[in-house]
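Next one to model:
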Amino acid sequence: MNGKFIVVEGLEGAGKSSVIGLIVDALKNAGKSVEQTREPGGTPMAEAIRDCVKHDWDEQVSEETELLLMYAARVQLLTNRIYPALESGVWVVGDRHDLSSQAYQGGGRGVSPDTMSAISHIALKGFKPDLTIYLDVEPAIGLERARGRGELDRIEQSGIAFFERTRERYLALANNDDSIRIVDAMQPIKSVHNDIKTLINNYVVGV
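Modelled structure (predicted):
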């Protein structure tokens, strides 16, 4: 594949949207063709699954149901948009990917490592992003920012302990994978953006 897949990860309120916009602009300025995606979502079917995942159902949504829906949406996005784009030389910038499931469902929901590994293997067959940027923010700060955007969805209402477990898993995975870069998202936004610009410029030069 000639294109590169760059993913931005983080808890709610980490500032992913502004960082993604910055990355897209930087890549375009470097002469790259760029496509932007989000998870869950990014295709008509995957967007329908996103609505299903986010909806506050009047019934218990099991951890396994949530996990399988996430991977179903992910495979649809990979098949219909990400793989074709990369193969045609387009760089893809994603708002979340597999690391989110590993952190949210594996860490936050407590789905077993064996289950996580098996489903990831079936769905992704070893595929992973070329570069992942994890925006690290304390859960209390991130959720306060998220509330400022409006009403929280079903997952965002999962409670502070859930997000603390999710952050812990994010950091554990990021610290053991050379393709993941951690950026302190609790800095002033200007400092975060400067870190992102430096990281992306260095990455583009190095590939």
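
CA atoms for contacts and neighbours, from now on please.
Noted.

where do the helices sit along the chain?
16-29, 44-54, 63-77, 83-87, 98-101, 113-124, 139-149, 160-174, 189-206 (DSSP state H).

for comparison, sequence B:
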Amino acid sequence: MQRILERFIVVEGLDGAGTTTQMKALAEAFDQAGVNCHATFEPTSSPLGNLVRSVLRKEVVTTPLALAMLFSADREDHLNHPITGIIERLENGTIVISDRYIFSSLAYQSVDCGYDKISALNEFPLPEFIVYIDTPVEACLQRIDSRDNGREMFERQEFLAKVKDNYEMIFSDLPSDVTLLRIDGQKSREEITSYIVGKLRERSLL
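Next up, the predicted model:
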């Protein structure tokens, strides 16, 4: 049984679903409520995370398994860094919200590397809350194409359809101690934020 990290909230979804937008909106809601909160993201801005981003932007070429290992190494540091790590912050009473976590690796890297192999690389603690922004692949790709920076390596319809199926498989088998908040990603940004904030208030986090 994987350890559950209390007060740890993870935002998940396909590329283009709006995970970063909602992570920032939630952090703002906590700040406005006077609740100590730390907002973060994966891949991180550490040297490991920046290397992952270089691969995603197709600036560095490597194998799918090497990329999965890089994600895992970045996550290990993100969680367990003795000063800035997620676990250190949680133990000090801070709520942590992360834009992506192990579920992204399981959903994305499993397409090329197989679920069992990626799962073995990601035997990390689970968050208490998962916010899943459930958005159709076509809508995500339209949003990505409306940006100026082009598509990253995973942002293809056939690939993202497999990722979406993987998310469904992962979330169908969560421990009872993990709360999944699923929200329609085609709602407005404000409606999505309002729904999530309401659910977190029900659990006395806000």
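
Tell me which residue of the second structure lines up with residue 46 of the first structure.
Matched by TM-score structural alignment, residue 46 of the first structure corresponds to residue 48 in the second structure.

tally of neighbours for that match?
19 (other CA atoms under 10 Å).

what's near enough to touch the residue lying closest to it once chain neighbours are set aside?
Spatially, and ignoring its direct neighbours in sequence, residue 48 of the second structure is nearest to residue 74 (5.4 Å; CA to CA, 6 or more residues apart in numbering). Listed by CA atoms under 8 Å, 6 or more residues apart in numbering, the contact partners of residue 74 of the second structure are 43, 44, 46, 48, 49.

Now restrict these to buried residues only.
Neighbour-count burial (16 or more other CA atoms under 10 Å) applied to the contacts of residue 74 of the second structure gives 43, 44, 48, 49.

how close does the nearest residue to the last one once chain neighbours are set aside sit to residue 56 of the second structure?
In other words, residue 49 of the second structure. Excluding its sequence neighbours, the residue lying closest to residue 49 of the second structure (CA to CA, 6+ apart) is residue 43, at 4.7 Å. Distance of residue 43 of the second structure to residue 56 of the second structure, given as CA to CA, to the nearest Å: 10 Å.

what's the answer for residue 107 of the second structure, then?
Residue 107 of the second structure sits 15 Å away from residue 56 of the second structure, going by CA to CA.

which of these two has more neighbours?
Using other CA under 10 Å, the more surrounded residue of residue 107 of the second structure and residue 56 is residue 107, with 24 against 17.

residues in contact with the residue nearest the centre of the second structure?
Per CA atoms, centre = their mean, the C-alpha nearest to the average position across the second structure is that of residue 100, at 1.2 Å. Shown in contact with residue 100 of the second structure (CA under 8 Å, 6+ apart): 10, 11, 12, 13, 19, 41, 42.
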